[in-house]
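Undergrad: coordinates only, sequence not included:
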């Protein structure tokens, strides 16, 4: 009598049309087809998001594959493996039996293995008089042979998607850096954004548009969302570069003496007054403002802690931020982009101290759209500082916690 191969699961386990379809496909596998089991397993790992299987289910599949003695899975071989739950659990790194059953069901539902249950639900093989296996009850690996091309195609698609997302993120990062530094240069050099426009005021509008694009990118953005944002930022970077190039061409048309004089005025990177043109009258006595010795309150927080809390301000620094002088110079540029008036900035520096005022500006930049009026917010904190009710610590800790939450969610 010919052995009968069961098509339904043992006990209360249900049979679905998807299970039947997998069995039909497995029964028609070409006998000459050969698949390397670890290569196809690698493809399944890559295609995991498309297949709907978990990492632990893949650990169980890896364990099942180890029970097949050959590296090659062929179309004419019996591909049923029949380990006991105890053996399978050991090779799945000690996975509990209940968890093991759950992940086996995931593999069956995903069409990666077929359940071949015995009359009593046990896994075993019946051998002939010569010692060859006539009939085995366990898990059939035939779908891996039948679906080899499909699984490899899914893996290639997932890899291509991941590569496209990585390229889009790289493009966004480069554009963010370029735009931030070009905006900073435009403000420092007094470059107008349109004919007859005032440089710093108009650059604030450009900066606001830049931040709106950046803040509109979701934390778990799709490929399409990232590519759209990258395209917008690329266009904005081109526009800002055109503004700077146009200004350079205009300057080249001026007399050589005027260009030389302009160069002398703008060439000192430590000249903070040139970053704040409106301060020339009120702060003329501080031609080259060196950072004052920090007050005890200002020295309480290291620069590294500030940069961890407010990393975005580094985008606007020409050579990075490695000292308090760098932070002070960059904050002077950023405050103009945020629309903070020179009077509000000067008052904050007088009341809080230069370092604390710079840190507050960095925090305002980091919070972005959450603060509607950066100037009003700074004035409010300055009034609290006058009354002795201002403390920088809670603001910094709030920003650090926000950064940690963002990293965890990402």
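TA: Done, it's in. Computed from a predicted model, the values in this text were never measured in an experiment.
Undergrad: hey, let's count contacts and neighbours off CA atoms from now on
TA: Fine.
Undergrad: tell me the contacts of residue 178?
TA: residue 237 (C-alpha atoms under 8 Å, 6 or more residues apart in numbering).
Undergrad: Doesn't it belong to a strand?
TA: No: using DSSP: H, G, I helix; E, B strand; the rest coil, the secondary structure at residue 178 is helix, not a strand.
Undergrad: so where's the longest strand in this protein?
TA: strand 133-140 (DSSP state E).
Undergrad: dropping in the other structure now:
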């Protein structure tokens, strides 16, 4: 192999210990070593950040490799190329001379090439009688052969990090989807649970994600979302278990046989007809005794004072202003779109909004506003619900304002963020909430 001794750069270029180390590595190249130059270049390109090389520097290295006639780089052959700056710049996509010199220096500093400068700094080759190169001055590519295995290992390390990063991104996407879908399922099904707490905690976690997060940040976010998903799943699972138990009990009750025959005697039929004809029959519910006229807006606003805060400019002058605040109230109460649309279809938009305003007025007493609204919708579908009793109850409660205010104050002080809807937030989730809220 030519130039086994240390080669110093021409002119005012300084010599460094890094250059000596690179030349020592090249001299330690085993005999008969042979690598595919483009495969090695691909490995260098993948590991360029670890090697300290730039993309422009790699374009210069790519141009240098094109001046080597063979596809393979062998320790037994000539590994020095001697293109002029003009030729090299032409193959490097017209790079300017100053930029070319700068990136050639970067390649030398990274230990990817070695300068073999002639006494006068020119690049050329001296050939013998047989046409073989006896002496060449230019850029030595032997580090590519000597460090080929190192480049391949670094490229595999980078590829492994990319795969891990991709897996974490996929995990993040799945966790975000799971948490959102599970919370929406709980709201849609009317499950009693701390859905507002879950939603706020999810938003705090996601809002702290940068545009290009590191893999460490992704790990922390995914762990927090994993804990949140576990908590939401527990709430839904408990509800499913209670539903199954209730279904089993009702199924068992249907198999209980009644020993008494299910018929009505003629005397009972005749007495019932007489009572109904005389108007003595009692109604099971009092809906028919309620006023038939529509509720005045003033009465509704007097009963639902808090609804003013949701309106534009805090004022409600007409039913249009009253209805416009429904979307804001629905979101604040955590009522799902499906539950709201169903209520509007059954009750009508105006009465559904009145019911929502009454629920908003009593939000501190209702664990699951969405489930409560669904329950009212089901009763209205069967003709067993009217908004009149809700408004009258609020007005009656207003007459006892002192007592009700004292009770509401004590209930508010006893309530904590960790207990909503009869479910207690676990210690692990509470610590996570403190961490992500800070």
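TA: That came in fine, so what should we check first? All figures in this text were calculated on a predicted structure; none of them were measured in a lab.
Undergrad: Do you know the score for how well these two fit?
TA: Overlay of the two chains. TM-score (TM-score structural alignment, normalised by the length of structure 1): 0.60; 267 aligned residues with a C-alpha RMSD of 3.1 Å.
Undergrad: still on that earlier bit, check which residues of the longest strand of structure 1 are buried.
TA: For strand 133-140 of structure 1, burial by neighbour count (16 or more other C-alpha atoms under 10 Å) applies to 135, 136, 137, 138, 139, 140.
Undergrad: and if you look at stretch 94-105 of structure 1?
TA: Buried, per 16+ other C-alpha under 10 Å, within stretch 94-105 of structure 1: 95, 100, 103, 104, 105.
Undergrad: which residues sit against that stretch?
TA: The contact list for stretch 94-105 of structure 1, computed with C-alpha under 8 Å, 6+ apart, reads 56, 57, 60, 85, 86, 89.
Undergrad: cutoff 10 Å now
TA: By C-alpha atoms under 10 Å, 6 or more residues apart in numbering, the surrounding residues in contact with stretch 94-105 of structure 1 are 13, 53-61, 64, 85-90, 92, 106, 109-115, 139.
Undergrad: In ChimeraX, how would I select just the buried ones from those residues?
TA: The ChimeraX selection below is limited to those of the contacts of stretch 94-105 of structure 1 classed as buried (16+ other C-alpha under 10 Å):
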select :53,56,57,58,59,60,61,64,85,88,89,92,106,109,110,111,112,113,114,115,139
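Undergrad: Give me the subset of the contacts of stretch 94-105 of structure 1 lying in helices.
TA: Judged by DSSP state H, the subset of the contacts of stretch 94-105 of structure 1 located in helices is 55-61, 64, 85-90, 106, 109.
Undergrad: And residue 66 of structure 1, how close does it get to residue 60 of structure 1?
TA: Distance, residue 66 of structure 1 to residue 60 of structure 1, by C-alpha to C-alpha, to the nearest Å: 10 Å.
Undergrad: Check the contact lists of those two and give me the overlap.
TA: Common neighbours of residue 66 of structure 1 and residue 60, using C-alpha under 10 Å, 6+ apart, are 88, 91.
Undergrad: Verify the contact between residue 272 of structure 1 and residue 265 for me.
TA: No: judged on C-alpha atoms under 10 Å, residue 272 of structure 1 makes no contact with residue 265 at a distance of 11.6 Å.
Undergrad: nearest to residue 186 of structure 1, of the buried residues of stretch 94-105 of structure 1?
TA: Nearest to residue 186 of structure 1 among those is residue 103, at 58.7 Å by C-alpha to C-alpha.
Undergrad: Distance-wise, check the closest one relative to residue 112 of structure 1.
TA: With C-alpha to C-alpha as the criterion, residue 103 of structure 1 and residue 112 of structure 1 are 12 Å apart.
Undergrad: so what sits against both of those two?
TA: 53, 61.
Undergrad: Show me where the stretch 101-250 of structure 1 has its helices.
TA: 142-146, 148-188, 199-215, 223-252 (DSSP state H, counting those that start in this stretch).
Undergrad: Residue 326 of structure 1: which of these is closest?
TA: helix 148-188 (13.2 Å).
Undergrad: angle of that closest one against helix 199-215?
TA: Interaxial angle of helix 148-188 of structure 1 relative to helix 199-215 (axes from the mean of the first three to the mean of the last three C-alpha atoms, to 10 degrees): 160 degrees.
Undergrad: what's the angle between helix 148-188 of structure 1 and helix 223-252?
TA: Angle of helix 148-188 of structure 1 versus helix 223-252, following the same axes, to 10 degrees, is 30 degrees.
Undergrad: Which part of structure 2 matches helix 148-188 of structure 1?
TA: The alignment of helix 148-188 of structure 1 onto structure 2 (TM-score structural alignment) spans residues 148-188.
Undergrad: mean shift of that stretch relative to structure 1?
TA: Once fitted to structure 1, stretch 148-188 of structure 2 is off its aligned match by 0.8 Å on average (mean C-alpha distance after the TM-score superposition for structure 1).
Undergrad: From the chain's centroid, how far away is that stretch?
TA: Relative to its parent chain, stretch 148-188 of structure 2 has a centroid offset of 11 Å by C-alpha atoms, centre = their mean, to the nearest Å.
Undergrad: Then stretch 252-268 of structure 1?
TA: The answer for stretch 252-268 of structure 1 is 43 Å, by C-alpha atoms, centre = their mean.
Undergrad: hang on, isn't residue 151 of structure 2 packed against residue 47?
TA: Yes: using C-alpha under 10 Å, residue 151 of structure 2 makes contact with residue 47 at a distance of 7.1 Å.
Undergrad: Now the buried residues of stretch 94-105 of structure 1 in CSV, please, with extra columns for distance to residue 250 of structure 1.
TA: Formatted as CSV, those follow (distance: C-alpha to C-alpha, whole Å):
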residue, distance to residue 250 of structure 1
95, 72
100, 73
103, 69
104, 72
105, 72
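Undergrad: Show me the residues you listed that map onto strands.
TA: Short answer: those have none in strands (DSSP E).
Undergrad: and which of these is nearest residue 144 of structure 1?
TA: residue 104 (15.0 Å).
Undergrad: on that earlier part again, tell me the one of the ones in helices among the contacts of stretch 94-105 of structure 1 nearest residue 21 of structure 1?
TA: For those, the nearest to residue 21 of structure 1 is residue 109 (11.1 Å; C-alpha to C-alpha).
Undergrad: Nearest residue to the closest one in space, ignoring adjacent ones along the chain?
TA: Closest residue to residue 109 of structure 1 apart from its sequence neighbours, by C-alpha to C-alpha, 6 or more residues apart in numbering: residue 19 at 6.9 Å.
Undergrad: My reading is that the one you found lies in a strand. Confirm?
TA: No: counting by three-state DSSP, residue 19 of structure 1 is located in no strand; its state is helix.
Undergrad: just checking, it touches residue 108?
TA: Yes: with contact defined as C-alpha under 10 Å, residue 19 of structure 1 counts as touching residue 108 (7.5 Å).
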